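A.B. asks: just to be clear, the model below is a prediction. Sequence and coordinates:
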Amino acid sequence: MKFYNIKNINEQVNFVQAIQQGLGSDQGLFFPIDLPRFTTCEIDSLLNMDFINRSLHIMSVYIGHEVSENKVLKCINSAFTFPVIVLLIKDNIAVLELFHGPTLAFKDFGGRFMAHFLNEINQGELMTILTATSGDTGAAIAHAFYGFDNVNVIILYPNGKISSAQERLFCTLGGNVYTLAVDGDFDACQLLVKQAFDNTYLRKKLGLNSANSINIGRLLPQICYYFEAFAQLFKQQINQRIVISVPSGNFGNLTAGLLAKSLGLPVKRFIVATNINNTVPRYLSSGYWFPQPAITTLSNAMDVSYPNNWARIEELFRRKRWQLSTLSYGSVDDDRTIKTLQVMADLGYISEPHAAVSYCLLSDQLHHDEFGIFLGTAHPAKFKHEIESIFNHNFSLLSPASLLCFNKLPLLSRKISVDFNELRNFMLSLMN
């Protein structure tokens, strides 16, 4: 399949080029020229498949015949080595747990697929993965590419604005993984990444690529777990009209869900769930796009004021002739997030701030004849300190071995200012 640059429809590439290039000219995002759709019979058949083979069918409609089916299957088998779990919280609400991968966050799906795919098609040339993270992307990408030959990974994150557990997961690896603590917020980190991609010399010299959800290869694998959620619900004979609440920061997860709906997955509606960094809810309410400086919250991975993937969502709605008014939305401050965590605990479910934001709005907006799913995007262990402070209680269950081993290692990050020249010089120093 061909993909076009949203900012320049004449710039068209195939899937391999799109995943290798990351961004188009003028920082434009790639988007599929065709919007395939499965028939009702095909959807039923897909939902009866196992997760791996279903994922192969889904990814194949976007990859086409560029890469053999065997290679794509190999990448999926290597990437999706952990479960997707749908767990009932109430009679009419379930959580889609996406945090059972090696870095305990949903980013493991897209990050690991992208790493294995690029490794499969790479011809031994130098590749530099440059990405910004507001919390979970950094760990997923660092672990996905760690130890790969001819690959350097550079991760920018806002200094002091991610949890200690998040930071230790990817800032202690070393090797081919370099971590930069930026004196700014996530939007500043994201801007530095975009500036690097605008620099033709850097792109060619370092074989620059990005593993944020701005890269279509990171985004498309996330479609697969929306189908898995429906497959598990149908096996439990839950057939009500399904509403999905998506905790949203850079809006890649919501974009993937909407692409799943575009493929024919029968989602009734989506809820855009944000914290007080609510650029999109304000836009959907007022019609005015007015980003404000990001504010630090408990749900730090959503502290994004300029969500990159919103451009893809608007493009999809334009192409499908859907109305943005069909999106439900809302924002939740920290006080209500804390209260929601307590409500969830009373139901017997210990969660974390991002899922709490999602659950809060789902509970508020779910109709009596609907069934709701909220996304659990990160393991509560990644917010152990924050959760224990809220409940004034030590949760030993929140300490999986995969986190404990990193707590004993030193942080290897280097601090930099919000200065592109500083980033540029560091990147070039890796060539020496």
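C.D. replies: Thanks, I have it.
A.B. asks: C-alpha from now on. contacts and neighbour counts both.
C.D. replies: Noted.
A.B. asks: just checking, what packs against the longest helix seen in the chain?
C.D. replies: Ranked by residue count, the top helix of the chain under DSSP state H comes out as helix 107-121. Judged by 3 or more C-alpha pairs under 8 Å, 6 or more residues apart in numbering; DSSP states H and E, helix 107-121 is in contact with helix 15-21, helix 69-79, helix 137-145, helix 216-219.
A.B. asks: rerun at 7 Å
C.D. replies: helix 69-79, helix 137-145, helix 216-219 (3 or more C-alpha pairs under 7 Å, 6 or more residues apart in numbering; DSSP states H and E).
A.B. asks: quick one: those helices as JSON lines, columns for mean neighbour count and distance to G376 too.
C.D. replies: Shown next, in JSON lines, are those (neighbours: other C-alpha atoms under 10 Å; distance: least, C-alpha to C-alpha, whole Å):
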{"stretch": "helix 69-79", "mean neighbour count": "18", "distance to G376": "19"}
{"stretch": "helix 137-145", "mean neighbour count": "26", "distance to G376": "15"}
{"stretch": "helix 216-219", "mean neighbour count": "26", "distance to G376": "17"}
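A.B. asks: one more structure, for comparison:
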Amino acid sequence: MEFISTRGQVEKIGFLDAVLMGLADDGGLLIPNEIPQLSPARLQELEQLSYQDLAYEIFSLYIGNDIPAEDLKQLIQESYATFRDPQVTPVRKLKDNLFILELFHGPTFAFKDIALQFLGNLYAYISKKQNEIIHILGATSGDTGASAIEGVRGKEGIRICILHPHQKVSEVQELQMTTVRDENVLNLSVKGTFDDCQRIIKDLFADTTFKNDYHLRAINSINFARILAQTVYYFYAYFQIKNEIGERKVNFSVPTGNFGDIFAGFLAKKMGLPINKLILATNENNILERFIKDGVYKPGQFHSTYSPSMDIQVASNFERYLYYLLDEDAERIASLMNQFNKEGHITVDEQALQKVQAMFAAHGVVGEECLQTIRSYHEENDYLLDPHTACGVAAYEACSPADEVCVTLSTAHPAKFNESIERCEIEQSFPGQIERLFDQPKFQEVVDNDQDIIAERLKPFFTAQR
């Protein structure tokens, strides 16, 4: 398997080189030069596998010979040994046509652990095997930062800096990042939004001289390894419910802000998994909903919401989907992304919009609808949803017909967002790992929303103990 850029100006590279490159050197995103196809017979062979064995089979399709089989198996086993549920991503049935895919059983209680435990171990493996310097730079709207730090903290040869928007993540999300005092971890709290943090990250990676001088590696979902790891649980969830649902169609409702998690579902569908529709759930920051309904991709006014991890206007993985939507025309993608940077919008024609709507539905969940969904499912189903999962369930109710089955991705434990849960007048108990955070000191630096200031702060951190 080889990887190419959505903008067409990067020579084909292998999986490990794609992991190390992160953002493509031409400013695009790396994708496989072909998507492996799984026949119905092959899918049937995969049905009975454990999560770990299924991950190995799917990863192998993209990794090829870049990692020896036994090494890859060990990486996978180590990555998911930290999860609290033996199924890694168990499926819970709430209604005859609604299943919840619980993705929060990893060490930081968020779905990001599924990809970042693997990517952290993969970076450590590459550092040791290839004597590579690994300096990880990432931005977070809340969950990626904690998961990334947990995935690499204390690992030899790796340093990590995470940018998060100052006072725009939940208390628990902030504590999970900033109570880590390891020497190889730096937290920068940026006076701005997540989009500001993400823009700075992408611009620093696009500066290939800075990127190469300081050995920058990506932990955000611009790194294809993140997408690959998340693709596995779509297969696993489908296999868990297949025998129960009969001939009914299966939709997946996905809370998303950066288009990474739902792109993993798109990839699974392209590989042959019989997904009917991907339902995109978002909040008031609904650029993606508007694109699916109208074909116009244009950021709007930023809103702080009850589901802060989706408070994103510019979705970094959208370019990957646009590449496939527009018939893998890299030259056209480069032109459109250049237009977007200059004019702030992209519009697709009616034919392309019909293709979008054949595969996706979308629902933007506004304010009280999110809280009411939490309340009603707690009262009627005795199940506590975090606010992002509540957006996914509300989107299922709005977009998934009663005669079809929907799997809603539960992206975080509700304890991570107690501010929203308290607004519903629900009292919850905290897991011990989270409860202990409240008494610990925080280690973070508040910085201005300025790329040059942040670059100057990174230089001494990434040159220490070289």
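C.D. replies: That came in fine, so what should we check first? In this text the structure is predicted, and so the values were computed from the model without any measurement.
A.B. asks: how alike are these chains, TM-score-wise?
C.D. replies: Once superposed, chain against chain, the TM-score is 0.96 (TM-score structural alignment, normalised by the length of the first structure); 429 aligned residues with a C-alpha RMSD of 1.6 Å.
A.B. asks: against the second structure, where does the longest helix of the first structure fall?
C.D. replies: The counterpart of helix 107-121 of the first structure in the second structure, counting by TM-score structural alignment, spans residues 112-126.
A.B. asks: mean deviation of that stretch from the first structure?
C.D. replies: Mean deviation of stretch 112-126 of the second structure relative to the first structure after superposition (mean C-alpha distance after the TM-score superposition for the first structure): 1.0 Å.
A.B. asks: give me the angle between the following helix or strand past the longest helix of the first structure and helix 137-145.
C.D. replies: Next in sequence after helix 107-121 of the first structure, counting helices and strands by DSSP states H and E, comes strand 127-132. Inter-element angle recorded for strand 127-132 of the first structure and helix 137-145: 160 degrees (by axes from the mean of the first three to the mean of the last three C-alpha atoms, to 10 degrees).
A.B. asks: counting by contacts, list what strand 127-132 of the first structure packs against.
C.D. replies: Packed on strand 127-132 of the first structure, when contacts are counted by 3+ C-alpha pairs under 7 Å, 6+ apart, are strand 151-158, helix 186-198, strand 208-209.
A.B. asks: and it against the second structure, how far off on average?
C.D. replies: Mean deviation for strand 127-132 of the first structure: 0.6 Å (mean C-alpha distance after the TM-score superposition for the first structure).
A.B. asks: deepest-packed of the helices and strands packed on strand 127-132 of the first structure, please.
C.D. replies: strand 151-158 (a mean of 25; mean count of other C-alpha atoms under 10 Å).
A.B. asks: tell me, that one lands on which residues of the second structure?
C.D. replies: The aligned range for strand 151-158 of the first structure is 158-165, by TM-score structural alignment.
A.B. asks: what does stretch 405-420 of the first structure give?
C.D. replies: The aligned range for stretch 405-420 of the first structure is 436-451, by TM-score structural alignment.
A.B. asks: where do the strands sit along the stretch 301-432 of the first structure?
C.D. replies: 328-331, 370-376, 414-416 (DSSP state E, counting those that start in this stretch).
A.B. asks: identify, out of those strands, the most deeply packed stretch.
C.D. replies: strand 370-376 (a mean of 24).
A.B. asks: after superposition, how close is that strand to the second structure?
C.D. replies: Relative to the second structure, strand 370-376 of the first structure is 0.6 Å off (mean C-alpha distance after the TM-score superposition for the first structure).
A.B. asks: the equivalent of I374 of the second structure over in the first structure - how many residues pack around it?
C.D. replies: Using TM-score structural alignment, the partner of I374 of the second structure in the first structure is L341. For L341 of the first structure, the number of neighbouring residues by other C-alpha atoms under 10 Å comes to 25.
A.B. asks: quick revisit: can you give me the buried ones in the match of stretch 405-420 of the first structure?
C.D. replies: Neighbour-count burial for stretch 436-451 of the second structure, counted by 16 or more other C-alpha atoms under 10 Å, picks out L437, K442, F443, Q444, V447, N449, Q451.
A.B. asks: quick one, what contacts the fifth one?
C.D. replies: So that's V447 of the second structure. V447 of the second structure makes contact with L188, S189, V190, K191, according to C-alpha atoms under 7 Å, 6 or more residues apart in numbering.
A.B. asks: I'd guessed the last one sits against P165; true?
C.D. replies: Going back to what we said before, that points to K191 of the second structure. Yes: taking C-alpha atoms under 7 Å as the definition, K191 of the second structure is a contact partner of P165 at 6.2 Å.
A.B. asks: rewinding a little: of the helices and strands packed on strand 127-132 of the first structure, which is nearest D364 of the first structure?
C.D. replies: helix 186-198 (29.0 Å; C-alpha to C-alpha).
A.B. asks: which bit of the second structure covers the closest one?
C.D. replies: The aligned range for helix 186-198 of the first structure is 194-206, by TM-score structural alignment.
A.B. asks: give me the mean distance between the matching stretch and the first structure.
C.D. replies: Overall, stretch 194-206 of the second structure averages 0.9 Å from its counterpart (mean C-alpha distance after the TM-score superposition for the first structure).
A.B. asks: residues in contact with that stretch: which ones?
C.D. replies: 23, 25, 27, 138-141, 163-165, 210-211, 312-314, 451.
A.B. asks: and which of these is nearest G151 of the second structure?
C.D. replies: Taking C-alpha to C-alpha as the measure, G151 of the second structure lies nearest G138 of the contacts of stretch 194-206 of the second structure, at 12.9 Å.
A.B. asks: what's the match for that closest one in the first structure?
C.D. replies: Matched to the first structure by TM-score structural alignment, G138 of the second structure sits across from T131.
A.B. asks: where do the helices sit along the stretch 151-300 of the second structure?
C.D. replies: 171-178, 194-206, 208-213, 224-245, 260-271, 287-294 (DSSP state H, counting those that start in this stretch).
A.B. asks: quick one: buried residues of the shortest one?
C.D. replies: Across helix 208-213 of the second structure, burial judged by 16+ other C-alpha under 10 Å covers T208, K211.
A.B. asks: show residues contacting it.
C.D. replies: Contacts of helix 208-213 of the second structure (C-alpha under 7 Å, 6+ apart): D25, L204, F205.
A.B. asks: now those in JSON lines, with distance to V91 of the second structure?
C.D. replies: As requested, the contacts of helix 208-213 of the second structure are arranged in JSON lines below (distance: C-alpha to C-alpha, whole Å):
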{"residue": "D25", "distance to V91 of the second structure": "39"}
{"residue": "L204", "distance to V91 of the second structure": "39"}
{"residue": "F205", "distance to V91 of the second structure": "37"}
